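# this one's structure only:
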């Protein structure tokens, strides 16, 4: 057996070796399955965090139920109080049909819920234009001005406690490169600098301070026998917002994250850290049932990536407690990040809530 002196010498040698390579040893993130779960399994759901009547609360809207067919689109909404670890079903989103691939963000204490798409029995899918604001205190929904161009599977990003960006996404028959800008103060829409990359859906992104990162997703790669062919889009773009004009974005391509491209990762921008955090995601693009466009079932990832805006570089930050995919967002309370619902390694819809933290 080694003595303490020998162990200490080996540890010092490892530290010096790592330091010589220009790296510092990192503690892995604390990642685990939470001790509470959603009232029902749900995937592809819009998620947000807001101050509810009982404190910080996780919210889920719309999504896909366990059956994973056209009849399983949902307009259900759930609220999970973090302090008590209790979840309940709340008033549903006031639409007649369920919605998939919608998105939600919190601005000035209220949750803004955007679009999604409906699925008919014959497989027809329609992008919906609705914008609702949900008040966590009263649990009331209010319809606001519709999106100029209805999109789903887009990235939705809050900015400066007032504005919300909708980046790219799917509109009925094709992807669009639009960046739609919503002003919550005046309930009006405008257009920001267009997204320069190949238009995509199912991509992920976050905005921290004045910069956004948009990565991955699915692009249309031509036609095969008259049918659209879809392919993963291994790219990453950085958009720097003009502080004097939120409609002006300076875009530039940045290095993609290490490894394979993922679909529907959970993501969020963290102003305090000056970083954008990405977690999970599927390894094979699909529509909504987790069976790929190539008929191969998608498998979820457990990887956690961070894009550090100051160093302009990717960092890999460990693993989730369990692989997870089919997400529309990541939420943060305190130092903890939460993933709500999604699909597991067997493509099963889950009620699981996972949380993790990234230590400095």
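All right, it came through fine. For clarity, every value in this text was computed on a predicted model and none was experimentally measured.

# please count neighbours and contacts with C-alpha atoms only from this point.
Fine.

# quick check, residue 97 in a strand?
No - secondary structure of residue 97 (DSSP: H, G, I helix; E, B strand; the rest coil): coil, not part of a strand.

# how many neighbours does it have?
If you count neighbours by other C-alpha atoms under 10 Å, residue 97 ends up with 16.

# right, and it touches residue 117 too?
No - if you go by C-alpha atoms under 8 Å, residue 97 and residue 117 don't touch, sitting 9.3 Å apart.

# helix/strand/coil for residue 83?
From three-state DSSP, the assignment for residue 83 is coil.

# use this one as the comparison:
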């Protein structure tokens, strides 16, 4: 998802230092000038009124007010009975946020409608486009564990608090990745459709209300993958692919792969897909991801290296645990960096990453032993990064691994000491 650089909001954000990072991968070393804060900056945002995981999240700006949303998802019991269609909204107003006794609070919204008999659903995706939120797909689960991918698309307006049903998806998908281009087109990349994954890139035009197919995804079709977009460049990583067998039912396997897709500036339905070197060689499932125009980077947070069913237990029968690393892809340099994070807790089971005035958060998800949480967790801040980028000057010849395998030179800031702290090596798992 791409969230544009928001207007300044007077939140209580305490900035940490922005270190340099390096990590060892297989037989080579990636050394990089780090641009993500190792210490997640705490922000004064309350927890959700109830724990929820696998919820669709989004954010929009209307004038000087930011609206943050959580739609549907899974409750603490983690059974089919705990799949719901409840929705919540957090309003961050510039005037209110400066008053200590008037901190923002989550507000209940009308439940998300559905064309299916079962109203609650999992693995939906939501994106903000201009002053509205668009909610796509997801799946229902019944007591016999039957799962149905829904074709539903709804537009929610914060100003009217109403949902509007839109043209359904040509191919209903869940656990897809949704990316916004030109504040108009929404790209649904791959995902699960009832009985298997699809390689489709379905594009919804929010101006005309019509669907079209873009160049298909060239990787193995997956679900539970993650991605972000900046301008016309998107990056998609990992997820789960389907493995067929001759003597037993299909099985699921982690898909370790990253792809870069560049949208043709003359034709929004033409995408040039290219492979990217993977940052670690170990896939993660249901990460939170987003692109950031201010830094020209795409960030991946959390997820699990053990793909799992909706209850957090792996398809291999083993409990899944969350990963706390942050993957950072620099679009201009085509390089990866992986900083450590000092976020409150590693998280997994996400549908998106939200930017709150330069601090990037997840809403809900699973922490610890597949514990469904209500927490809003701050993972890192890019405020210092933007400052450093604007003041940087060449002073070092630190090498970094590019996606084509060639060593390139990066620039280290010498004008701001907060940009020069050295971080410990973080190894691939």
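Arrived safely. The structure presented is a predicted model; accordingly, all values stated were derived computationally and were not measured.

# quick one: map residue 292 of structure 2 onto structure 1.
Here residue 292 of structure 2 is matched to residue 270 in structure 1, going by TM-score structural alignment.

# residues in contact with that match?
Residues near residue 270 of structure 1 by C-alpha atoms under 8 Å, 6 or more residues apart in numbering: 206-208, 276-277.

# next, count neighbours for the aligned partner of residue 290 of structure 1 in structure 2.
Applying TM-score structural alignment, one finds that residue 290 of structure 1 aligns to residue 312 in structure 2. Residue 312 of structure 2: 24 surrounding residues under other C-alpha under 10 Å.

# what about residue 312 of structure 2, distance to residue 321 of structure 2?
8 Å (C-alpha to C-alpha, to the nearest Å).

# now the strands for the stretch 51-200 of structure 2?
56-62, 65-74, 83-93, 106-109, 125-129, 132-136, 139-141, 147-149, 153-157, 162-165, 177-181, 185-189, 192-193, 196-197 (DSSP state E, counting those that start in this stretch).

# how big is the offset of the first one relative to structure 1?
Between strand 56-62 of structure 2 and the aligned residues of structure 1, the post-superposition mean distance stands at 1.8 Å (mean C-alpha distance after the TM-score superposition for structure 1).

# right, and the match of residue 290 of structure 1 touches residue 370 too?
Yes - under the criterion of C-alpha under 8 Å, residue 312 of structure 2 makes contact with residue 370 at 5.4 Å.

# tell me who's in contact with the aligned residue in structure 1 for residue 137 of structure 2.
Per TM-score structural alignment, the equivalent position to residue 137 of structure 2 in structure 1 is residue 115. Counting by C-alpha under 8 Å, 6+ apart, residue 115 of structure 1 makes contact with 99, 101-103, 127-131, 147, 150-152.

# go on, residue 218 of structure 1?
200-203, 230-233, 263, 285.

# quick check: of those residues, which lies closest to residue 162 of structure 1?
Within those, the smallest distance to residue 162 of structure 1 is 23.3 Å, found for residue 203 (C-alpha to C-alpha).

# and the closest one, what is it in contact with?
153-155, 169, 214-218, 263-265.

# can you do 7 Å?
154-155, 215-218, 263-264 (C-alpha atoms under 7 Å, 6 or more residues apart in numbering).

# let me have these in CSV, adding secondary structure and distance to residue 55 of structure 1 as columns.
Listed next are the contacts of residue 203 of structure 1 as CSV, based on DSSP: H, G, I helix; E, B strand; the rest coil; distance: C-alpha to C-alpha, whole Å:
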residue, secondary structure, distance to residue 55 of structure 1
154, coil, 29
155, strand, 27
215, strand, 33
216, coil, 34
217, coil, 34
218, strand, 37
263, strand, 32
264, coil, 29
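
# between these, which is nearest residue 353 of structure 1?
residue 264 (16.6 Å).

# right, and that closest one touches residue 330 too?
No - using C-alpha atoms under 7 Å, residue 264 of structure 1 makes no contact with residue 330, being 10.9 Å away.

# which one's more surrounded, the two?
Comparing residue 264 of structure 1 with residue 330 by other C-alpha under 10 Å, the one with more neighbours is residue 264, at 34 against 23.

# distance of the more buried one relative to residue 197 of structure 1?
17 Å.

# quick revisit: farthest pair within the contacts of residue 218 of structure 1?
Across the contacts of residue 218 of structure 1 (C-alpha to C-alpha), the longest gap, 13.2 Å, separates 203 and 230.

# map residue 345 of structure 2 across to structure 1 for me.
In structure 1, residue 345 of structure 2 lands on residue 322 (TM-score structural alignment).
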